[in-house]
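# this is a predicted model, with the sequence first.
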Amino acid sequence: MVHWTHAERLWQGQALMVEPHQGFAYAAGAGFRVPVGLGVTLMPLRHPYEAALQARSLAMTTGHPVVAGFGPGARPFQQSLLAEPYSSPLTLAREYLTAVRGLLDGALVDTNGVYVSGHMALPSFPAPKVEVGLGVLRAGMARLAGEVADVAITWMTPAAYLRDTVIPAVTEGAKGPIGPGPG
């Protein structure tokens, strides 16, 4: 569709049958090299280092910019993988996206957070740009997306909710840091 229509990017959400990074890499290997977006992959499935590495690898494989969107997933999913759901998805998202963005920017990320810790850097290598996105369902995550993400990613969101809640919250977050607040 991206080759044959006015679509700008091919999107895939998290899947548990064919993982989206591998699906897009397979498509690129088959000759379908188009801009792609991951909207969203789930944070409990991968460390931020692997998330940044996979996103950059996908940009290199496709030869196009990538939007790498992340989200904490539903509480039951978190609990099934982690024994307990995240006590603060906002704190998780802030730490996770800050680490991923730093790694993609070539920075040495040295962090000791509640959810993300490490002393890490990706080896430098030229690649198309990777924009970091955050899955947004409510105003708190939208504010955080405005602060720390390049892109806010919604799903099945009514236009009125986007207009009245999401866009104002993203705009507010883009003006400066917010507190961690309840997740």
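Looks like it came in fine. Residues are numbered from 1 along each chain as shown.

# switch to C-alpha atoms for all contacts and neighbour counts from now on
Noted.

# helices of this structure, residue ranges please.
20-29, 48-62, 75-82, 89-104, 139-148, 159-161, 167-174 (DSSP state H).

# please compare the first structure with the one that follows:
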Amino acid sequence: MLRIGLFIGGAGSAGTLQRQISQIVEAEKAGFDSFWAAHIMDVDIMSMLCLAAEQTTRIEIGTAVTPTFLRHPIAMAQQAITVQKVANGRFTLGIGVSHKPVVENRLGMKFQRPWRHMYEYLQIVQSLAREGKVDYQGEMFSANIELTMPSLPKIPVLLAALGPRMLKTAGQLADGTITWMTGVETLKTHIVPTINDAAREAGRETPRVIAAVPLAVTDDREAAFEQSDKYFGRYGQLPSYRAMLDREGVESSAEMALIGNEREVEAMLKDYSDAGATDIAVQIFPVGPKLDDSVMRSKQLLSDLVGKL
């Protein structure tokens, strides 16, 4: 069964801190399985999710994703453990290396050996999250620390993985992957078989594959595509997403949006489930002059489909 969640950050700012928290509270009341937040140049999403955890009781909350270059893995693990203690087991940590233009142009850091960076980073985070201690000497990271917390909550860790090597690492060491700008064919022929094969060879359970997608339920496909291009067209300029678009056989990242009426969008979501996605994380975007009504139409369909796909 496809787990259905909401996603914010893929279309830019999701509003004030309180507005982001209230969206999670509303999503829980509407019955959604999960709520995911992307780290953008906005509030710190792990802090925001920690605050939201205090106001919710059931819904899964997660980062999709928070970039590794912003925190040493010890700090990442400590913050994730803290959020999980507040969330009582409902928090999932999604991490990714981000993109070279972001890391070098915005953060002023060198984007070198991204796979090695993630492999070592994950080793440290997993060791601290599972055992509360780490003694690791790598080529890019080192860590030697023992946490003094009396108990450690389990923290599922997902990798933003698109390339074969990162997908194999996600299958071997993490609990799954989160994709963005990735279509049904790419999931079916590349993402799902690569990560599942790696997990099977490592003797691990079948990993989660969370497909984050833009979506608008509408009768005006032309207007929706124009809006999709406005919100999401820029993603095609990033090499890792460009590679996924090429695999899918589309020119623009705007084409990754699920656009149509209720019946059409339901069929599109079913296609993602059939391709092997275990979860869908939906970035709703508005279409037309009545923006609130547009968003509510999409939310209503998704809420109605929870537990049915």
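Looks like it arrived, so ask away. Everything numeric here is computed off the predicted structure, so don't read it as measured data.

# sorry, back to before: save the helices of structure 1 as JSON lines, and put in mean neighbour count too.
What follows is those, written out as JSON lines (neighbours: other Cα atoms under 10 Å):
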{"stretch": "helix 20-29", "mean neighbour count": "17"}
{"stretch": "helix 48-62", "mean neighbour count": "22"}
{"stretch": "helix 75-82", "mean neighbour count": "13"}
{"stretch": "helix 89-104", "mean neighbour count": "22"}
{"stretch": "helix 139-148", "mean neighbour count": "25"}
{"stretch": "helix 159-161", "mean neighbour count": "11"}
{"stretch": "helix 167-174", "mean neighbour count": "19"}
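
# show me what contacts Gly39 of structure 1?
Shown in contact with Gly39 of structure 1 (Cα atoms under 8 Å, 6 or more residues apart in numbering): 11-14, 67-70, 133, 135, 153.

# thinking again about what came up before, same list, the helices of structure 1, but as a markdown table with distance to Thr5 of structure 1 please.
Formatted as a markdown table, those follow (distance: least, Cα to Cα, whole Å):
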| stretch | distance to Thr5 of structure 1 |
| --- | --- |
| helix 20-29 | 17 |
| helix 48-62 | 18 |
| helix 75-82 | 36 |
| helix 89-104 | 30 |
| helix 139-148 | 29 |
| helix 159-161 | 24 |
| helix 167-174 | 28 |
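
# closest to Ala127 of structure 1 out of the ones you listed?
helix 48-62 (5.3 Å; Cα to Cα).

# so what touches the closest one?
21, 24-25, 28-29, 32-35, 65-66, 68, 96-97, 99-101, 103-104, 116, 120, 122, 127-130.

# can you do 7 Å?
21, 25, 28, 33-34, 65-66, 68, 96, 99-100, 103-104, 127-128, 130 (Cα atoms under 7 Å, 6 or more residues apart in numbering).

# please apply the same query to stretch 121-134 of structure 1.
55-56, 59-60, 63-71, 101, 103, 106-109, 145, 149-153.

# are any of those buried, and which?
55-56, 59-60, 63-71, 101, 103, 107, 109, 145, 149-153 (16 or more other Cα atoms under 10 Å).

# ends of stretch 129-136 of structure 2, what's the gap?
Using Cα to Cα, to the nearest Å, the end-to-end distance of stretch 129-136 of structure 2 comes to 14 Å.

# sorry, back to before: can you flag which of the contacts of stretch 121-134 of structure 1 belong to strands?
In strands, defined here by DSSP state E, the members of the contacts of stretch 121-134 of structure 1 are 66-71, 109, 151-153.

# tell me the residue in structure 1 aligned with Met76 of structure 2.
Under the alignment (TM-score structural alignment), Met76 of structure 2 maps onto Ala51 of structure 1.

# returning to what we had before: can you redo the contacts of Gly39 of structure 1 as TSV with distance to Ala159 of structure 1?
Listed next are the contacts of Gly39 of structure 1 as TSV, based on distance: Cα to Cα, whole Å:
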residue	distance to Ala159 of structure 1
Trp11	20
Gln12	21
Gly13	20
Gln14	23
Val67	22
Ala68	23
Gly69	21
Phe70	22
Gly133	20
Gly135	16
Ile153	14
